[in-house]
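[1] predicted model, plus sequence, below.
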Amino acid sequence: MAWEVLSIIGTVAFAISGAIVAMEEEYDILGVYILGIVTAFGGGAIRNLLIGVPVSALWEQGSLFLIALVSITIVFLFPKLLLKHWSTWGSFSDAIGLAAFAIQGALYAVHMNHPVSAVIVAAVLTGSGGGMIRDLLAGRKPLVLKTEIYAVWAALGGFIIGMGWAEKPLTLYILFALLVACRVCSYMFNWKLPNRSLRSHS
């Protein structure tokens, strides 16, 4: 049940995120639907390819596809209602999607008896893969590579699940809340990983 709830939360959050980015880039209705679907399911598709899950498993998620389509349609039909709140809630929606999909991807890898390293990779790819594809298709620098701490929280969730510290639904929901809170704090307080620029040397 926890897995299903997290999948729904992540799908809605990322589908909305992809649709709004497409509308910001002034894509037509087809582009809005494509970017929304790719954002919602792109990370899972990459994860499946790397951990050995048949690609056909993606097409068995009919109910999630329907949920994503409904979410995108609402965004497209009522953009003013949602966009005026997007500057406030957009990053929060993305944080929800990141946490939900990271946990879902980690659980997927654990159920296939993969080692902790693979569980962490599955969490990172599922949590941030869709957003990376979204940003690349929108002609933007991927959020995960240049902004506040992002994929690290997905990796943390994967590590905790891979170590067996969060298995029951209650602990999974606590982990979900923790990851969302960490991601929100990272963009509210501008937490960043160390970086080094070569521009000053050129």
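    Cool, the structure landed. Numbers count the residues shown, from 1 in each chain.
[2] going forward, measure contacts and count neighbours with C-alpha atoms only.
    OK.
[3] and the residue nearest to Val180 when sequence neighbours are not counted, what does it touch?
    In space, and not counting its chain neighbours, Val180 is closest to Ala95: 5.4 Å by C-alpha to C-alpha, 6 or more residues apart in numbering. For Ala95, the contacting residues are 179-180, 183-184, by C-alpha atoms under 8 Å, 6 or more residues apart in numbering.
[4] and here's the other structure:
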Amino acid sequence: MTWELLSIIGTIAFAVSGAIIAMEEEYDILGVYILGIVTAFGGGAIRNLLIGLPVTALWDQSSSFVIALAAITIVFLFPQNLLKHWNIWGNFTDAIGLSAFAIQGALYAVKMDMPLSGIIVAAVLTGSGGGIIRDLLAGRKPLVFRDEIYAVWAIICGAVIGYGLAEQPWELYILCFLTTLLRILSYKFKWRLPYRGLAEKKTA
């Protein structure tokens, strides 16, 4: 039940995220559906490739595809004035998708008896892979490579689950909530990892 709920939460959140970005870029209705679907399932496809599962395993999730299509349709029919508030609540859906899919990916790796490194990689790829593909298709710099902390939260999810610190359903739900909260806070307060730019500063 926990697995299915996390899958539904992540699917809806990322499908909505992809659809809204497609509409921001003024894609037609086909582009909106494609970007929404790719965002919702891209991370799982990348994860499957790297851990040795066939990508075709995604086609077994027929109910998830129906859920994603329904979520995209609702967003597409939303009143225009509500969609203008993407910067307020759009990042919230992305944060939910990141945390839910990161946990789901880690659980998937645990189920396959993978080592800690594999669990963390599965968490990161499942949590951020769809978002990376979404941003690239939309011609944007992927969130995972921006200043704000993003993939680190997926890494922490993978580590927590890999070390067996969250196994019970209620523990996983708390982890999902905390990860979502931390992602929102990192966006709101511009928390970021150390970086070093090579471009020379212009002098007056």
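    Arrived safely, thanks for sending. Fair warning: this is a prediction, and the values are worked out from it, not measured in the lab.
[5] out of the contacts of Ala95 of structure 1, which are inside strands?
    For the contacts of Ala95 of structure 1, not one is inside strands, with DSSP state E as the criterion.
[6] and these, which is closest to Val12 of structure 1?
    Closest to Val12 of structure 1 out of the contacts of Ala95 of structure 1 is Val180 (15.3 Å), distances taken as C-alpha to C-alpha.
[7] separation between Leu49 of structure 1 and Met1 of structure 1?
    According to C-alpha to C-alpha, to the nearest Å, Leu49 of structure 1 and Met1 of structure 1 sit 25 Å apart.
[8] could you pull out the helices for structure 1?
    Per DSSP state H, structure 1 carries helices over the ranges 2-24, 29-51, 62-77, 79-111, 116-137, 143-146, 151-162, 169-188.
[9] now for those, which one comes closest to Leu198 of structure 1?
    Nearest to Leu198 of structure 1, of the helices of structure 1 and by C-alpha to C-alpha, is helix 143-146 at 14.8 Å.
[10] in that closest one, which residues are buried?
    Buried residues in helix 143-146 of structure 1, counted by 16 or more other C-alpha atoms under 10 Å: 143-144.
[11] structure 2: matching residues for that one?
    Mapped onto structure 2 using TM-score structural alignment, helix 143-146 of structure 1 spans residues 143-146.
[12] chain center to that stretch: distance?
    The chain centroid and the centroid of stretch 143-146 of structure 2 are separated by 12 Å, computed with C-alpha atoms, centre = their mean, to the nearest Å.
[13] any chance you could list what contacts stretch 102-118 of structure 2?
    3, 6-7, 44, 47, 51, 119-120, 122-128, 154, 157-159, 161-163, 172, 176.
[14] now the end-to-end length of that stretch.
    First-to-last residue span, stretch 102-118 of structure 2, C-alpha to C-alpha: 13 Å.
[15] onto which residues of structure 1 does it map?
    Aligned by TM-score structural alignment, stretch 102-118 of structure 2 falls on residues 102-118 of structure 1.
[16] which positions in that stretch come out as buried?
    Buried residues in stretch 102-118 of structure 1 (16+ other C-alpha under 10 Å): 102-110, 114, 116, 118.
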